[in-house]
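S.K.: I would like the atomic coordinates for the input below:
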Amino acid sequence: MSRGSYHHGNLRQALVDATVGLIEQKGPAAFTLAEAARLAGVSAAAPYRHFEGRDQLLEEVARQGYLDFAARLEAAFGGGRPSALSAFLRMGQAYLTFASEKPGFYIAMFESGLSIAGNAELSAAADRAQEALLTGATALFARIPADRRPPPIMVANHIWAMSHGVVELFGRGRPGSRVPVTAADMLESGVLIYLRGLGVIPS
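M.R.: Here you go, the predicted structure:
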């Protein structure tokens, strides 16, 4: 790809796409802005038209990742049909699918050490993803008396942590390949055991 192939309107996205590839190859800390520019086919100075530096480019990758991630979670929940439980389990599978299909974005979001609070647009995108899980968790306990419901945010965060743990187990070096279950089965069984303990599922 020659320099100048990207016009002003899509240079920003070209740099994001290049950075995703570099993250997948090298990790979130081992690439430079110049490398992203070279991979995008532009001069080393070109990225500065859109980004102040490498960290801001990485934040944009994470922001786009969170938006895609949130949209997948929302679609998986699908209004809680046919039941809140089945919809919630679909959200867990959507989490695993995203991590598998978009590893560069996933790493930027969760493993790059970015400060989400320092970027309003990134923070809003991350909040949207958490809100999707919170909606699912709230629906799970709708039929349980209010005085017996656990805080939905606690449940959402526990499931998020469980999902992230399964991704790590079956992703980085694949230590999960040593166990006789799939990532999807491990996550679903773990979620069901957790929800049974909270009284969502009868013993």
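
S.K.: C-alpha only now, for contacts and for neighbours.
M.R.: Fine.

S.K.: Could you name the helices and strands sitting against the helix ranked longest in the chain?
M.R.: Across the chain, the longest stretch assigned as helix under DSSP state H is helix 54-77. Applying 3 or more CA pairs under 8 Å, 6 or more residues apart in numbering; DSSP states H and E, one finds that helix 54-77 contacts helix 11-26, helix 84-101, helix 103-110, helix 120-140.

S.K.: let's see this one next to it:
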Amino acid sequence: MPKRGYHHGNLRQALIDAALALIEEKGPTGFTLSEAAKQAGVTPAAVYRHFAGREDLIAEAARQGYEIFADLMEYAYDKGQPSALASFEATGRAYLAFARKYPGHYISMFESGISVNHSPDLALVSSRAMGVLEKAAAKLTENMPEDKRPPARMVSAHIWAMSHGVVELFGRGSPGQKSPFPPEELLESGIGIYLRGLGLIKSDD
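M.R.: Okay, the predicted model is just below:
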């Protein structure tokens, strides 16, 4: 009797989902392709029909994460309209929400060492996500005098770094770390101090 071939409804996505679970559990370098294949219920050889290696698999997980992330950022920005400040703050909160809800994707995107230039598709979608925060920064600073207006890319990079720091230290339950305040409050107060320093919101009386 001839050996039946293995059939899988969506092997490629099953492998990505398996990788995401393993990344969340063991980190981006803590699992093998064989483990991902086993978790997806296929042979290790089947992986190579879709991915050249573990790096390609993680890069695709990152690309899908950026798609979700960009959509969330755009939704948060639009929800905050018509206030430029509300939209700006909403994008920061969306960052925290994404990291909490999609830890496997978050790690793939920001902690795996995979370059956003790994593929044209990954570069494109990561630019879309970063572009939302830059757009929010440009709108927030547009009424500042031109000679005092910081580049929107710089402002967005500062807020991106602040958001990332809050997530890494306090937002994802890092071992041994306990947030002195809720992560959302830490980020909101940090953004407030930063924007007051730029003169974009008034100081408290």
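
S.K.: ok, back up a step: out of the helices and strands packed on helix 54-77 of the first structure, flag the one nearest residue 36 of the first structure.
M.R.: helix 11-26 (5.5 Å; CA to CA).

S.K.: how far apart are the closest one and its match in the second structure?
M.R.: Here the mean offset of helix 11-26 of the first structure against the second structure after fitting is 0.6 Å, by mean CA distance after the TM-score superposition for the first structure.

S.K.: The spatially most central residue of the second structure - nearest residue in space that isn't next to it in sequence?
M.R.: In the second structure, the residue lying closest to the centroid (CA atoms, centre = their mean) is residue 106, at 4.8 Å. Nearest non-adjacent residue to residue 106 of the second structure, counting by CA to CA, 6 or more residues apart in numbering: residue 99, 5.6 Å away.

S.K.: How many neighbouring residues does the one you found have?
M.R.: 19 (other CA atoms under 10 Å).

S.K.: Quick check: it touching residue 168?
M.R.: No: using CA atoms under 8 Å, residue 99 of the second structure is not in contact with residue 168, being 9.2 Å away.

S.K.: Just put the helices and strands packed on helix 54-77 of the first structure in CSV and tack on distance to residue 203 of the first structure.
M.R.: CSV is the format used below for those (distance: least, CA to CA, whole Å):
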stretch, distance to residue 203 of the first structure
helix 11-26, 43
helix 84-101, 15
helix 103-110, 34
helix 120-140, 16
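
S.K.: about what we covered before: for the longest helix of the first structure, what is the distance to the chain centroid?
M.R.: Chain-centre distance of helix 54-77 of the first structure: 6 Å, with CA atoms, centre = their mean, to the nearest Å.

S.K.: residues in contact with that helix?
M.R.: For helix 54-77 of the first structure, the surrounding residues in contact (CA atoms under 8 Å, 6 or more residues apart in numbering) are 15-16, 19-20, 28, 32-33, 51, 87-88, 90-91, 94-95, 98, 105-106, 108-109, 114, 119, 121-122, 125-126, 128-130, 132-133, 136.

S.K.: okay, and it goes to which residues in the second structure?
M.R.: Helix 54-77 of the first structure corresponds to residues 54-77 in the second structure, going by TM-score structural alignment.

S.K.: Residue 86 of the first structure and residue 101 of the first structure: what is the separation?
M.R.: 22 Å (CA to CA, to the nearest Å).

S.K.: which of the two has more neighbours?
M.R.: Between residue 86 of the first structure and residue 101, counted using other CA under 10 Å, residue 86 has the larger neighbour count: 14 against 10.

S.K.: How about the more buried one: what's its closest non-neighbour residue?
M.R.: Using CA to CA, 6+ apart, the nearest residue to residue 86 of the first structure is residue 80, at 7.7 Å.
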